[in-house]
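1. Next come a sequence and a model predicted from it.
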Amino acid sequence: MLKRVLNILEYDKVVEQLSEHAASSLGLQLIKSLEPESRLEKVKEWQRETDEGATVLRLKGHFPFGGITDIRASLKRSKIGGMLGPKELINIAGTIRGTRIVKNFILDIVEEGTKLPLLSEIVSYMEPESQLERSIESCIDDSGHVMDSASETLRSVRSQMRSFDSRIKEKLENIIRSSGHLKKLSEAIVTIRNGRYVVPVKQEYRAAFGGIVHDQSASGATLFIEPQSVVDLSNKLNEAKAREKHEIEKILNKLSEQTAAAADSLLDHVERLAKLDFIFAKAKYAKQIKATRPKLNDKGDIYLKKARHPLIPADEVVPIDIILGDGYRAMIITGPNTGGKTVTLKTTGLLTLMAQSGLHIPCEEGSVINVYKEIFADIGDEQSIEQSLSTFSSHMTNIIDILSKVDHESLVLFDELGAGTDPQEGAALSVAILDDVFYKGASVVATTHYSELKAYAYEREGVINASVEFDVQSLRPTYKLLIGVPGRSNAFEISRKLGLPERIIEQAKSQIDTETNQIDQMIASLEQNRKQAEAANQEANQMKAEIEEQRNQLKNELEKFEREKRRLLNEAEAKAKEKIQKIKAEAENIINELRGYQQNPEKIKEHKLIDAKGRLEHALDALSEPEAKVNTTAKTNEERTSFSPGQKVKVLSFGQKGHIVEKLNPKEYLVQIGIMKMNIPASDLKAIKDEKETKPVVNVRTAKSATKTELDLRGERYEDAMIKVDRYLDQALLSGYHQVSIIHGKGTGALRKGVQNKLKNHPRVKSVRFGGAGEGGSGVTIAELK
């Protein structure tokens, strides 16, 4: 792209805003060198990179780029044998650590299920030099100081240095604290001159100290003397410092050699880190300006939905729709000055440049951008003072240059085409220029004041009119772009609003030819029709949205109803099949059991016959009941839960028959079963016909007498008593008792213990206790049944 066009469209200001989001100098360098790309596939790749960066920010909210610096100069110096300083080595270790963190960060997101193919490819080749990182960190601390632990020699030398330093300070402290020396010193302090410890001695006492003079005061009255008593120690300290320096250089050289061995790999990592910093800077910028990823093409289609100029403050910018393609490649925008024509032109050009640079653009989702080989622009007053060219000459020079380069892969932006000369000649030139550019196949957006160009779109296929809206009532532009409608100057309406006499306005109108009046009337009619159509379209869209929402809601409700219906039917069918199979199996087992009793009548126990009979009747009744079916009418349910006194019923939970004694409330009845009266819920009752029941052809004996709520075992042998307890419990359970009493007496306690063990191990006994006061005490055991 031409540098001049980038400046006109203020591309450099977008790059400057983007630069603020770079995390390091690595990404900043790439941003500063950013230019639009003209190859469609490359632009698509850049857009995907930015999109993946935006996905990461949306999921994690940040990108860990801390500790990474530009170490390329240090790496290159290590490759030619240079010794790196401690700070340089620490920066290298920090960058290696940052590389590892960045790679793990991206791969962790991928492992969680997010697809990041481009970012994954970038980090997949980054293998952090962990051994070099450990070597550096074991020798140099975060402040860049070579640690004692870097080598045993360094540790020993520094130990000697601390010893010498301590002894020197001790001797000097003794000197300045000595009462005999106080009057000889200018001050009782120890200081350093030329790297040696000295004391300030008065000139006249120079001989009293001996040693070496390293400095003197400006007046010469004070000499800074290193006393003879510490000279030898100072010499040894300096020798130790020299050894320390040599050892440090040895350590740094070794680390530099290790760095040189890994330099090529590290240089590659730095380039990849720079690319990542650049990508995430673009993603952060997109988030800041609320930008979206555009769809890209090379067929000349542009559709910017609610486009916003990124350099206009968010609270001031007016979103506009810009459309090129769909049957036309040229747009002629007309309208008053300060109405937003130039902003529309710049928005189109700048957003195209941004998209071709891999940046997301401030538009709504679904916006479309064409990728152009070149973008040309003639915008603003570019009069050249040096060349003494007029405004018209300056623009025409620029247009001539554009016409010599434009082709079918170009976007051309003309602002106030033909302005600055005679209106009639300017309009004719504008038409000719537009024709030349249009027939070369370029996409064109042009702004103009000339009325002749308003008819241009109606005469040529592939060209459309547009205008910027102006509110005559408020005398202010709305900055809205109206596609398909040419603009009016509104000069007469504005003048009338401002108070210009009507006679002058009418006289001015009479000076305009009939054709121009007809065009203005046609435009006014088009504007009115457009507003009516927009209002009707908005109302229709609102009604359509409401109907669509209701339709979707009804559709969802119907689908939900059908799913629930199928679920309930399937569930009822499954339960019915399961219950029938279970009842059939139970009935079969009972019949086989009863047939076995017929073959061995001498072994039959009465309570077992009663239990088998009850279970068989319950199973046969359950088979005949329509419980496996779904109740379909309210009448059936009502008949089942409404009974009259004296009516014969069956208690479903017990499998026993009885009759209604009294209706206690709509949901509960008093029912007599044998000699017992019980409160039974209506839902647990079923009406039965008042006639003799058909019984299974099985010879069984029933209980000969009603079961009591207590069993007396006093005087019984232990074995007989246990048999009686078993039989009694079965009868009590069949009778529906919740609590029974076993009388065993106190005696030796053997019978009492046996009864309690029997009861505690019975599956239908809930709890066991001794009788209380008035219940027989420890001679009676009370059992609560389940």
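-> That came through fine.

2. Going by C-alpha atoms from here, please, whenever you check contacts or count neighbours.
-> Will do.

3. wait, residue 215 sits on residue 203?
-> No - judged on Cα atoms under 8 Å, residue 215 makes no contact with residue 203 at a distance of 11.7 Å.

4. now residue 17: how far from residue 289?
-> For residue 17, the distance to residue 289 (Cα to Cα, to the nearest Å) stands at 10 Å.

5. So these two - more neighbours on which side?
-> Set residue 17 next to residue 289 and count neighbours by other Cα atoms under 10 Å: residue 289 wins out with 18 against 12.

6. Residue 312 is in contact with that one, correct?
-> No - Residue 289 is beyond contact range of residue 312, at 10.6 Å (criterion: Cα under 8 Å).

7. any shared contact partners between residue 215 and residue 203?
-> Shared contacts of residue 215 and residue 203, defined by Cα atoms under 8 Å, 6 or more residues apart in numbering, comprise residue 223.

8. What are the boundaries of the helices in the stretch 551-700 of the chain?
-> All helices of the stretch 551-700 of the chain, identified by DSSP state H, counting those that start in this stretch, fall at 606-624, 634-640.

9. That should have said the stretch 351-500 of the chain, apologies.
-> Counting by DSSP H, counting those that start in this stretch, the stretch 351-500 of the chain has helices at residues 391-405, 423-439, 456-459, 491-498.

10. who does the third one touch, helix- and strand-wise?
-> Helices and strands touching helix 456-459, by 3 or more Cα pairs under 8 Å, 6 or more residues apart in numbering; DSSP states H and E, are strand 463-471.

11. buried sites along whichever strand or helix holds residue 42?
-> Per DSSP states H and E: residue 42 is located in helix 40-60. Neighbour-count burial for helix 40-60 flags 40, 43-44, 46-57 (criterion: 16 or more other Cα atoms under 10 Å).

12. let's bring in a second one:
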Amino acid sequence: MAFSSDYNLVTKLLDQTEEFQKIIISGEIFPSSNFTNLTPYLEKAKLEGAFLDEEDFHEIKGALLTLKSCISFFQKNAEIYPVLSQLLGLLLELDLGLLKTIDVIIDEKGKMRSNASKELQLIRAQIIYEEGRLRKVMDRIFKEARAKGLTPEDASMTIRAGRLVIPVAAENKRKLRGFIHDESATGQTVFMEPEEALDINNEIRDLEYMERREIIKILTALTDRLRPAIPALRKATNFLGLIDFIRAKAKFAQKTESSKPEIIKERILAWTKARHPLLELALKSQGKKITPLDIKLGGHERLLVISGPNAGGKSVTLKTVALLQYMLQTGLLIPVHPDSKSSLFDHFFIDIGDEQNLENDLSTYSSHLLNMKHFTQFANRKTILFIDEFGTGTEPQFGGAIAESILLSLNKLGAFGVITTHYGNLKQIANKNQGLVNGAMRYDVNRLEPLYQLEIGKPGSSFALEIASKIGISKEILDYAKANIGEEREEIKPEKTAVKDPEIVVIGGKIAEGDWVRLKDNGAIAEVLRLKNNEAEISIGELKSNVKISRLEKISNTQVKKEVKAIALRTGYNTNEKMMDFSYNLDLRGKRGEEILPLIQTFIDEGHMLGVKDLRIVHGKGDGILRDITRNLLKHMNQVKKVEDEHADRGGAGVTLVTLK
């Protein structure tokens, strides 16, 4: 399976898989066994004078039976499965008469038939006769020996060295004329072949040698008969492997509910209800559903710049598009609605993954820049590219500027693709330049929950200030942060991608467990989990916190529950998807003070909810400002059990290790 941009080849591969998927759905009987790789047997048989053994021919016979069934199936259904039927061209030279020849000689158990030759038939008949005569002689001698008390009590005849023998007590061995083949472990019993049976046994051995010579003679002749058919059998092996592979692809397509989108030569990517197949399978095993993705790129909107909060689904969206496009161009059906459309690209560029490492900071960013160098040198109108967290890994003012320049260059080259970012300048560039388009991952600020829904045409927000406010960061800190955001960040005003707050009705009264409340100082809506003295444990979306009851006011449950239910239907929090995005390391280097507060809060909360015990926050040493802010925030978080410096060899005071409760 290889990536291809050849329209005819990819279309053929997709059609083959789609047709086999129809065979599976129809329930029609299709061969399911003996898809054997015949190559080892053919290599052995091609040498003059060599011969295949009975087991080898049994395998070849099974494969020929499968080939015969396949030929019959596709000849009968050529109009229903025209693309698969074309594969019969590989079998045009195959002579199924070979199957009949082998079947005459090799039976269903892989043994040579007695009537494979007249000589073999006579030899085996003589062996049967001599074995019967031997049994009679041995039975008579054994009864006589037992009557004389020569054998141990309860002893019976057995076989040693391939010959029938009689167990005789060691002290009586000279009382029976014959040949000793073995003795017991204790030496108290010897196993003897009576003299009278010796000649018969020797005759049987001679007959067995004759049988083996005749079998080899027949196998050699059969191998000679097969040798001219080796080229045709090689093609038949390719056919079997290809059909088996197509069936595997069809089974996977059926399991992932995949289909074939319309493949058009115009450059477009218009998918409806696209799903990441592996993520969907994982969710199904948990009884959960995935949030489908709708995406359309083409014309004047080729490069999608996705922004939004951390863990909001940006990377999953990018990886979904990248994986499905790659699957498509390797001939796999993809989990999208059948009405979806797609085109093929010559080049597939990827820069995904984060190798953040304190000791390797420059080389990490340099590796990304090397990828960008390759992209800008070789990208063109037939390129699709995917860049995750564009520009990160260095100081924001430099990383953002370089990323902006690279983005404009890629756009000028006419490339297609999906890019994720946090940089505001890239959102502005996407908003102003034809060929680029903004995308946002929707987020429910009130519930502090990502919705995993992509909106194209709108830039996203990290909702840092909103989240900081909801989790209780002081107004003084927030005001300072707002004052330092800068006019350039206000230049582009994104349309709201967050869900509007529900209408809240304050009803007052005594607060009880299970009630919905609003925090008086910041308006956050929460559910009361439990009460203890004058404090309440509340749940704000995915976050839990303990607050004074005096800070809460009871609100009407009705409207809030409707909103919560609607959010649950749209999203559904699932641990599996969170774990796909979650990293045990949080790198704050290059961030500003007001940026790191919500990042740390989200990082700790995510880790706590996912059951992670040990986390690592990289802030660097410098003047120690980021370290102090980080330590101060962690000190006041209930989920944190212990905070300490990393080992000196792995960053020392530049890294904070966090142990969660």
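-> Good, I have the coordinates. As the structure is a prediction and not an experimental result, all values here were calculated from the model.

13. Give me the TM-score for this pair.
-> The pair, once superposed, lands on a TM-score of 0.70 when counted by TM-score structural alignment, normalised by the length of the second structure; 491 aligned residues with a Cα RMSD of 2.4 Å.

14. Mind reading off the mean deviation between the helix holding residue 42 of the first structure and the second structure?
-> Mean deviation of helix 40-60 of the first structure relative to the second structure after superposition (mean Cα distance after the TM-score superposition for the first structure): 2.3 Å.

15. Residue 227 of the second structure and residue 43 touch, don't they?
-> No - checked against Cα under 8 Å, the pair residue 227 of the second structure and residue 43 is beyond contact range at 10.0 Å.

16. Would you mind telling me which of those two has more residues around it?
-> Neighbours were counted for residue 227 of the second structure and for residue 43 using other Cα under 10 Å; residue 227 has more, 19 against 12.

17. so what corresponds to the more buried one in the first structure?
-> Alignment note (TM-score structural alignment): residue 227 of the second structure maps to residue 260 of the first structure.

18. any idea which element that match lies in?
-> Going by DSSP H and E, residue 260 of the first structure is in helix 228-288.

19. Which strands and helices lie in contact with that helix?
-> The contact analysis (3+ Cα pairs under 8 Å, 6+ apart) places helix 228-288 of the first structure against helix 11-19, helix 25-32, helix 40-60, helix 72-79, helix 86-111, helix 117-124, helix 130-139, helix 152-177.

20. Reformat those as CSV; add distance to residue 516 of the first structure.
-> Putting these into CSV (distance: least, Cα to Cα, whole Å) gives the following:
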stretch, distance to residue 516 of the first structure
helix 11-19, 40
helix 25-32, 51
helix 40-60, 45
helix 72-79, 69
helix 86-111, 65
helix 117-124, 59
helix 130-139, 80
helix 152-177, 96
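
21. Quick check: the spatially most central residue of the second structure vs residue 25 of the second structure, distance?
-> The residue lying closest to the centre of the second structure (Cα atoms, centre = their mean) is residue 278, at 5.6 Å. Separation of residue 278 of the second structure from residue 25 of the second structure (Cα to Cα) stands at 22 Å.

22. what does residue 235 of the second structure give?
-> 28 Å.

23. now residue 301 of the second structure
-> Residue 301 of the second structure sits 38 Å away from residue 25 of the second structure, taking Cα to Cα as the criterion.

24. which of the helices of the stretch 551-700 of the first structure is buried the deepest?
-> Highest mean neighbour count among the helices of the stretch 551-700 of the first structure (mean count of other Cα atoms under 10 Å): helix 606-624, with a mean of 18.

25. In the second structure, what stretch matches that one?
-> Using TM-score structural alignment, helix 606-624 of the first structure finds no match anywhere in the second structure.

26. again, but for stretch 470-489 of the first structure
-> Under TM-score structural alignment, the match for stretch 470-489 of the first structure in the second structure covers residues 443-462.

27. Check stretch 730-739 of the first structure too.
-> Under TM-score structural alignment, there's no match for stretch 730-739 of the first structure.

28. Span of that stretch from start to end?
-> Length of stretch 730-739 of the first structure, first residue to last, Cα to Cα: 13 Å.

29. Over to stretch 391-401 of the second structure?
-> 8 Å.

30. list the contacts for the aligned partner of residue 457 of the first structure in the second structure?
-> Per TM-score structural alignment, the equivalent position to residue 457 of the first structure in the second structure is residue 430. Counting by Cα under 8 Å, 6+ apart, residue 430 of the second structure touches 305, 436, 437, 438.

31. show me what contacts the second one?
-> Contacts were defined as Cα under 8 Å, 6+ apart; by that measure residue 436 of the second structure touches 300, 301, 302, 303, 304, 305, 411, 429, 430.

32. can you check the third one too?
-> Each residue near residue 437 of the second structure by Cα under 8 Å, 6+ apart is listed here: 301, 302, 303, 304, 305, 430, 431, 456, 457.

33. what's the answer for the last one, then?
-> With Cα under 8 Å, 6+ apart as the criterion, the residues that contact residue 438 of the second structure are 304, 305, 306, 307, 427, 430, 431, 456, 457, 458, 459, 460.

34. which one of the helices of the stretch 551-700 of the first structure lies closest to residue 543 of the first structure?
-> With Cα to Cα as the criterion, residue 543 of the first structure lies closest to helix 634-640 of those, at 41.3 Å.

35. Show where that closest one falls in the second structure, residue numbers please.
-> Under TM-score structural alignment, there's no match for helix 634-640 of the first structure.

36. Please state the offset of that helix from the chain centre?
-> From the chain centre to the centre of helix 634-640 of the first structure is a distance of 55 Å (Cα atoms, centre = their mean, to the nearest Å).

37. same thing with stretch 223-235 of the second structure?
-> Per Cα atoms, centre = their mean, the displacement of stretch 223-235 of the second structure from the mean C-alpha position of its chain is 39 Å.

38. Flag every buried residue along that stretch.
-> Quick answer for stretch 223-235 of the second structure (16+ other Cα under 10 Å): 223, 224, 226, 227, 229, 230, 232, 233, 234, 235.

39. And these, which is closest to residue 499 of the second structure?
-> Of all those, residue 235 has the smallest distance to residue 499 of the second structure: 60.2 Å, by Cα to Cα.

40. re the thing from before, if I look at the match of residue 227 of the second structure, how far off is residue 271 of the first structure?
-> For residue 260 of the first structure, the distance to residue 271 of the first structure equals 17 Å [Cα to Cα].

41. What of residue 74 of the first structure?
-> Distance from residue 74 of the first structure to residue 271 of the first structure, counting by Cα to Cα: 14 Å.

42. Compare those two (neighbour count), which wins?
-> More neighbours surround residue 74 than the other of residue 74 of the first structure and residue 271, with 21 against 16 (other Cα under 10 Å).

43. Now check that one against the second structure: what is it aligned to?
-> Under the alignment (TM-score structural alignment), residue 74 of the first structure maps onto residue 41 of the second structure.

44. Surely its match touches residue 56?
-> Yes - Residue 41 of the second structure is within contact range of residue 56, at 6.6 Å (criterion: Cα under 8 Å).
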